[in-house]
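Chemist: got a sequence here, can you build the structure:
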Amino acid sequence: MYEERSLPKLDHIYHQLLDAVDVGIHIVDDQGVSVVYNRKMSEIEDMDKIDVLQKNIMDIFMFTGEEESRLMQALRKGDLRKNAKQTYFNYKGQEITTINDTFPLRSEGGDIIGAVEIAKDITRLERLTRENARDKPDARYTFDQIIGKSDAILEVIDNAKRATRTTSSVLITGETGTGKELFAQSIHNGSERSSKPFISQNCAALPDTLIESILFGTVKGAFTGASEHPGLFEQADGGTLLLDEINSLSAPLQAKLLRAIQEKKIRRIGDTKDRPVDVRILATVNEDPLISINKNDLREDLYYRLSVVSIVVPPLRKRKSDLECLVDHFIEKYNYRFQLKVPCVSPGVMELFNEYDWPGNVRELEHMVEGAMNLIQYDEEIDYTHLPPHVRHKFPLYATYSFAPVQAFPPAAEKKPNRTLQSFMEEAERVYIEEILHQCEWNVTQAAKELGVSRQSLQYRLKKYGLKK
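Modeler: Next comes the predicted model:
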């Protein structure tokens, strides 16, 4: 009789096979703890197996909740997904994009005992796609790229999304640097005109005589050197025209603009005939439009024509709960651009950011993060010394900032008066983090919230100080 032969060290053979295949394989048990993590998945996510195996995936990958993790959805709800794209972050803050097959693993009785993810890496392809998009002059932003979780910004996003359903004119009001053009581009990309041209013109950038010919076009011989040239209205036909800082136009040009919007016709400079145009107008002003009207910078009739839909983008000082996610976003952006691995800003800098009034709004925050990352030489966090002089002069006390209470310093620290300030601060940081982790029973998400830092920032410090439960 044929006797079934068993292969020796079968587990070892299985692991060799898993590491030989050219797709990532990640398996978790019924608690979400990683039990299988092959070589390809390690390469895709740039993480060592030792950092992943026997750890819960919610502790080593960045998701805002379990619902964002396909593995957890398969585990909790039995969801099965095929060829689904997913973008997420590892604990280093690196963005990962994969095409996944994710499905639950069941026992013979049908109970879910785990989940598996089979992944193909498309991170580089996604980066190339985004780089190509950055090179395009047309609208490239959509609502899901507007960073913020505060009620103030979410309400504005909701109102702007409603404006995508019609072709009515929209007036977007907000201080310089709040992101008015992001909303304009998002409205265009969310509308039925998204496949048509999106053209933007800063009305304050050029003199009226030039702006008029740019907007309405010219015919040959209209003035010395004039050629046959369509204006922005004609170029945007069927699409959207954004007029930035419209209150900087002269009153006569505003009157001509009003006529073009009302009659849906334009006349080129030097021409004798009107040309029909189908253009949706979006306009921005960087101050309260009623103030512009009182100063005679904005015609009242043009204001009422443009403000069929009015959107007011709040300044950063009124949405400071968005600071942390904005900072994380800009750090990620410039890590990629500068080939750095800066993990976060220090707790002291984040507290300073919350105290600062941000006159330049989100644009100022981005430039401050970019400037700080130009000064960093190693993979270190952004601290007080990396901030611009005008901010440091305004907040001199933060130069000696320490977020750990004195009584939390270990006795050993008191016996080493010759330690450097850096080592002293790091020891204080380690002790305080460990104290908060104990208070939170080593719940990393809760501890990060108590410390006032991002989960990514706390994960970095746990690894840096070798803190383990």
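Chemist: drop to CA atoms for contacts and neighbour counts, all remaining ones
Modeler: Fine.
Chemist: next secondary structure element downstream of the longest strand along the chain?
Modeler: Scanning the chain for the strand with the most residues, using DSSP state E, yields strand 95-106. Toward the C-terminus, strand 95-106 is succeeded by strand 112-121 as the next helix or strand (DSSP states H and E).
Chemist: so which bits of that following strand are buried?
Modeler: Buried residues in strand 112-121, counted by 16 or more other CA atoms under 10 Å: 112, 114, 115, 116, 117, 118, 119, 120, 121.
Chemist: just stretch 274-288 next, same as before
Modeler: 277, 278, 279, 280, 281, 282, 283, 284, 285, 286.
Chemist: surely the third one touches residue 243?
Modeler: No. Using CA atoms under 8 Å, residue 279 is not in contact with residue 243; the gap is 12.0 Å.
Chemist: and residue 268, how far from residue 240?
Modeler: To residue 240, residue 268 is 19 Å away according to CA to CA, to the nearest Å.
Chemist: who has more neighbours out of these two?
Modeler: Ranked by neighbour count (other CA atoms under 10 Å), residue 268 and residue 240 place residue 240 first, with 31 against 23.
Chemist: ok, that one - contacts?
Modeler: 188, 193, 196, 197, 198, 199, 279, 280, 281, 282 (CA atoms under 8 Å, 6 or more residues apart in numbering).
Chemist: quick one: it and residue 413, what's the gap?
Modeler: 63 Å.
Chemist: here is the second sequence; please produce its structure so I can put it next to the first one:
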Amino acid sequence: MEEIQWLVLSMKELLDTLNQPVTMVDRSGHFVYYNRASARMDGVDPANILGRHILDVSPWLKTEDSTLLRCLSQHSRFVDHYQAYHGSDGRQLHYLHSAMPLFGRSGDVIGAIEIGRTVDNQPSDNNDPSPVPDIVGHDARLRLQIDAIDIYGHSELPVLIYGETGTGKELFARRAHAKSPRARAPMLCLNCAAIPENLLESTLFGTTRGAFTGAENKKGLFALADGGTLFLDEINSMPIALQSKLLRVLQDGSFQPLGSQQPLRANVRLIAALNQRPLDAIAAGRLREDLYYRLNVGYIFIPPLRERRGDIALLARRFVDKHAASLNPAVTTLSDAAIATLEAQAWPGNVRELENVIRRSLLLDKSGSTLDAIALMHDSASAAVAALPPDTAPAGSGPLKARLAAQERHIISQVLAANGNRLAATARELGLPRTTLISRMARLGLADI
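Modeler: Below you'll find the predicted structure:
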């Protein structure tokens, strides 16, 4: 007996009692189950439907408009998909249905199920899908990653995003959500490094009354994001013990609120990000290897701004357009000298740092319609690169990437020495998260200092 037939036999008695229409198809799109509620709504005999293809039963339906067929081909999930549906008496029904693929023991799709309900009126546009964020850049490597996130976005797969601080990891995550079948549902974001370790578990999974002194029944992010997407940034800052509980959610879709003995189901698409190379994080004991392999289905690497210098002028002009009206309405463009100054920086804070420099420059500029003077952040490593005297700058030849690495190594070494090799103080002075400094030092061969 095929798995889909076994599944139908196991669930038929229960599904037949529902007043909601329920249908199931096999992997080829032929109906294998059609409950009585569906038959009543359509005015048909279920026996005349079973074994027939979706497009045979509904010849007016296009393949791309069938949620069941899209579940089979795209492995997508649909929640409250609206359709104007004509019932057996000819009346127009406002119909909301949810559909999802069914997976067998091997992990392959064996079919799909759809559950619907009628509502009194067409849903309003208040729950319009999330707008798709625009990611600016012409760099070929960046465009490949944008194409990849668009592909991953249409699936239910978890996604792991790696990028340095300020590269736009949350922007990529929001684009994936906006492209997904969950776009009408909420997307919640959490920076794991911003929450104290003793509060992170309750923030994610919720609490029950009496779990600890003062604890009340409170939903966590997995419950609040039900039907939508949860984005966990800097997951390499999450305690290893808590990562094991996250692994369970990915494995079987269940979690337990703090203090509860009753597991709950999580209907959430998970996107995680880290600002350290995944394998470096594993080697440093900051990321569970098994969690990495669970998350690393859709993988995105966002190249740092210093490696795509052709995008600096494009981004800078975009930020002038974005902020000039509120900060300095007289400015309409950037001078060539300003662009050259921007392109000479190392940008350790990446796109976020560039945007802040443009905002600061607009605020301080008095030159008129053309922004000419760039107000660099004097406490940043970018400014430190520009300020290196010629006799102290590392000599070198070869590709620009190698020269920039030599300069970066020189700056970090100097600041480390000035701070007595204290990483926290060095990270503060350079304007970097401590984890980013550690990974950057490892990449530059400074890990043993």
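Chemist: please pull up the equivalent of residue 77 of the first structure in the second structure.
Modeler: Counting by TM-score structural alignment, residue 77 of the first structure lines up with no residue in the second structure.
Chemist: part of a strand, is residue 297 of the first structure?
Modeler: No. Counting by DSSP: H, G, I helix; E, B strand; the rest coil, residue 297 of the first structure is not part of a strand but coil.
Chemist: who's in contact with the residue mapped onto it from the second structure?
Modeler: For residue 297 of the first structure, the aligned position in the second structure is occupied by residue 286, per TM-score structural alignment. Counting by CA under 8 Å, 6+ apart, residue 286 of the second structure makes contact with 236, 237, 238, 239, 240.
Chemist: need the counterpart of the last one in the first structure.
Modeler: Using TM-score structural alignment to pair residues, one finds that residue 240 of the second structure aligns to residue 251 in the first structure.
Chemist: now do the contacts for the residue nearest to that match when sequence neighbours are not counted.
Modeler: Excluding the flanking residues, the one nearest residue 251 of the first structure by CA to CA, 6 or more residues apart in numbering is residue 299, at 6.7 Å. By CA under 8 Å, 6+ apart, the contact set of residue 299 of the first structure is 251, 254, 255, 293.
Chemist: could these go into CSV alongside distance to residue 209 of the first structure, secondary structure and neighbour count?
Modeler: Shown next, in CSV, are the contacts of residue 299 of the first structure (distance: CA to CA, whole Å; DSSP: H, G, I helix; E, B strand; the rest coil; neighbours: other CA atoms under 10 Å):
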residue, distance to residue 209 of the first structure, secondary structure, neighbour count
251, 13, helix, 15
254, 13, helix, 20
255, 14, helix, 14
293, 22, helix, 16
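Chemist: how far off centre is stretch 262-278 of the first structure?
Modeler: Counting by CA atoms, centre = their mean, to the nearest Å, stretch 262-278 of the first structure is centred 40 Å from the centre of its parent chain.
Chemist: just the terminal-to-terminal distance for that stretch.
Modeler: Stretch 262-278 of the first structure stretches 11 Å from its first residue to its last (CA to CA).
Chemist: stretch 251-263 of the second structure now?
Modeler: Per CA to CA, stretch 251-263 of the second structure runs 14 Å from first to last residue.
Chemist: same thing with stretch 101-109 of the second structure?
Modeler: This stretch, stretch 101-109 of the second structure, spans 7 Å end to end (CA to CA).
Chemist: kindly report the same for stretch 272-287 of the second structure.
Modeler: End-to-end span of stretch 272-287 of the second structure (CA to CA): 12 Å.
Chemist: got it, and stretch 72-80 of the second structure?
Modeler: Using CA to CA, one end of stretch 72-80 of the second structure lies 18 Å from the other.
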